[in-house]
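Q: Please find the sequence and the predicted model below.
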Amino acid sequence: MKTYIILLRGINVSGKNKLPMAELCELLKELQFQNVQTYIQSGNIILDTEESKSEICKIIKDGIFSKFGYDVPVIARTVPEWKKAIVNYPFPIENSKIVAFVFLNKKVYETKIEVNGVNDDEYLIDNDMIYIYCPSTFAKTKLSNNLFERKLNVTATTRNYNTTLKLLELATK
């Protein structure tokens, strides 16, 4: 059995797609996932299963739609993939508040996209990841999930540095 870190996009954001984590855990256990745990209210899940990543995403997406009526994008990573994402972060990490990881639902081959007005903000596209560094702060950056989804034709969900590290810690306990 493998441990996976699962990310849901667009739940419990600004009052939309409210999904209590206790009910989500219950659903995931009903769907036969093992050792299910969630972290904070923004759709971070750790679980064990024999299923493939694509099958996990389909089962969870269909389960959430069936039980709650939400069409929620789901992205899965193995623990080694998660560790690799952290190790490969290319920018300074002195200030963790301006560091983020954008997880994509598929590999992309573009390395640059046209983005106007990024000022000192930087990004690096690396297969199924985008690393972002936002000295201007996340509230002001143009580097958003919506931008990456539109330009790269992917599903994207972002986690800050602290959340990314905490999910790894929980997945490796």
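A: Okay, I see it.

Q: make it CA atoms for all contacts and neighbour counts henceforth
A: OK.

Q: Pull out the buried residues from the longest helix along the chain.
A: The longest helix of the chain (DSSP state H) is helix 53-68. Neighbour-count burial for helix 53-68 flags 53, 56-57, 59-64 (criterion: 16 or more other C-alpha atoms under 10 Å).

Q: That helix: how far from the chain's middle?
A: In terms of C-alpha atoms, centre = their mean, to the nearest Å, the centre of helix 53-68 is found 15 Å from the chain centre.

Q: Check what contacts the next helix or strand after it and list those residues.
A: Using DSSP states H and E, the next helix or strand after helix 53-68 towards the C-terminus is strand 74-78. Strand 74-78 is contacted by residues 2-9, 53-54, 56-58, 60-61, 103-105 when judged by C-alpha atoms under 8 Å, 6 or more residues apart in numbering.

Q: which strands and helices sit next to the helix or strand that strand 74-78 is followed by?
A: Proceeding N to C from strand 74-78, the next assigned helix or strand is helix 79-87, under DSSP H and E. Other helices and strands packing on helix 79-87, by 3 or more C-alpha pairs under 8 Å, 6 or more residues apart in numbering; DSSP states H and E, are strand 2-8, helix 161-171.

Q: Mind checking those for the one nearest to residue 128?
A: strand 2-8 (13.7 Å; C-alpha to C-alpha).

Q: in that closest one, what's buried?
A: Buried residues in strand 2-8 (16+ other C-alpha under 10 Å): 3-8.

Q: this is the other structure I want to compare:
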Amino acid sequence: MTTERYAALLRGINVGGKKKVPMAQLCSVVEGLGCTDVRTYLQSGNVTFAADGGDETSLARDVAAAVNGEFGFAVDIVVRDHAYLRGVMEACPFPAAELQGRQLHVTYFSEPVSAERFAGLDPAAYAPEEFRLGDRALYLYAPDGLGTSRLGARLSRPALNKGLIATSRNWNTVVELVELTSGV
């Protein structure tokens, strides 16, 4: 069996005092699943680890069940391997090197999404903000940051993400997750 490196992206923890998940405890939970080299990044639900076998979907399900068992609440989780995370970073349609990390975000989806899902959005209404779709990902350019982004708020509405797990990370986190899952 080949050991792969993954990142589990937990959605909506440690926000506004709700769904509190201490990172050290999260590491212990993931280690309890037999994963190794477990590390967290920030307090917003990023945990990287090495695992033998399994696939992203089953790993997400296992981590979610373990988190629910430990903390007593459900958390949506997307798990992606290093190759995928690196591919998303490299495929960025915006000039990431020229932007601040707070200006560029990636939303990771649990399933592929099509342009039809977003057909009702008029891009001109949100300019200069823009978004582009990628492989189970959405890239958002928000020049003033996500906190004031009208397009970001619209894209996060449940109707657009129905049937999906969707969780966003700023570009600094995207880059760090690639590094943390590189195995170096």
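A: Nice, I can see it. Predicted model, so just to flag it, every value in this text is computed and none were measured.

Q: Could I get the TM-score for this pair?
A: Scored by TM-score structural alignment, normalised by the length of the first structure, the superposition of the two chains gives a TM-score of 0.92; 172 aligned residues with a C-alpha RMSD of 1.6 Å.

Q: circling back to that earlier point, adding distance to residue 148 of the first structure, write the helices and strands packed on helix 79-87 of the first structure out as CSV.
A: Below are those laid out as CSV (distance: least, C-alpha to C-alpha, whole Å):
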stretch, distance to residue 148 of the first structure
strand 2-8, 16
helix 161-171, 19
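
Q: Run through who's touching the longest helix of the first structure.
A: With contact meaning C-alpha under 8 Å, 6+ apart, helix 53-68 of the first structure is reached by 19, 24, 27-28, 31, 70-77.

Q: now these in JSON lines, with neighbour count and distance to residue 170 of the first structure?
A: What follows is these, written out as JSON lines (neighbours: other C-alpha atoms under 10 Å; distance: C-alpha to C-alpha, whole Å):
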{"residue": "19", "neighbour count": "18", "distance to residue 170 of the first structure": "21"}
{"residue": "24", "neighbour count": "21", "distance to residue 170 of the first structure": "17"}
{"residue": "27", "neighbour count": "17", "distance to residue 170 of the first structure": "20"}
{"residue": "28", "neighbour count": "21", "distance to residue 170 of the first structure": "17"}
{"residue": "31", "neighbour count": "13", "distance to residue 170 of the first structure": "21"}
{"residue": "70", "neighbour count": "18", "distance to residue 170 of the first structure": "26"}
{"residue": "71", "neighbour count": "16", "distance to residue 170 of the first structure": "26"}
{"residue": "72", "neighbour count": "19", "distance to residue 170 of the first structure": "23"}
{"residue": "73", "neighbour count": "18", "distance to residue 170 of the first structure": "22"}
{"residue": "74", "neighbour count": "24", "distance to residue 170 of the first structure": "19"}
{"residue": "75", "neighbour count": "24", "distance to residue 170 of the first structure": "17"}
{"residue": "76", "neighbour count": "23", "distance to residue 170 of the first structure": "15"}
{"residue": "77", "neighbour count": "18", "distance to residue 170 of the first structure": "14"}
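
Q: Which member of those is positioned nearest residue 158 of the first structure?
A: Of all these, residue 158 of the first structure sits closest to residue 75, with 10.9 Å by C-alpha to C-alpha.

Q: The second structure: which residue goes with that closest one?
A: Alignment note: residue 75 of the first structure maps to residue 78 in the second structure; criterion TM-score structural alignment.

Q: circling back to that earlier point, by how many degrees do the longest helix of the first structure and strand 74-78 diverge?
A: With axes from the mean of the first three to the mean of the last three C-alpha atoms, to 10 degrees defining the directions, helix 53-68 of the first structure sits at 140 degrees from strand 74-78.

Q: how far apart are helix 53-68 of the first structure and its match in the second structure?
A: Overlaying the second structure shows helix 53-68 of the first structure at a mean distance of 0.7 Å from the equivalent residues (mean C-alpha distance after the TM-score superposition for the first structure).
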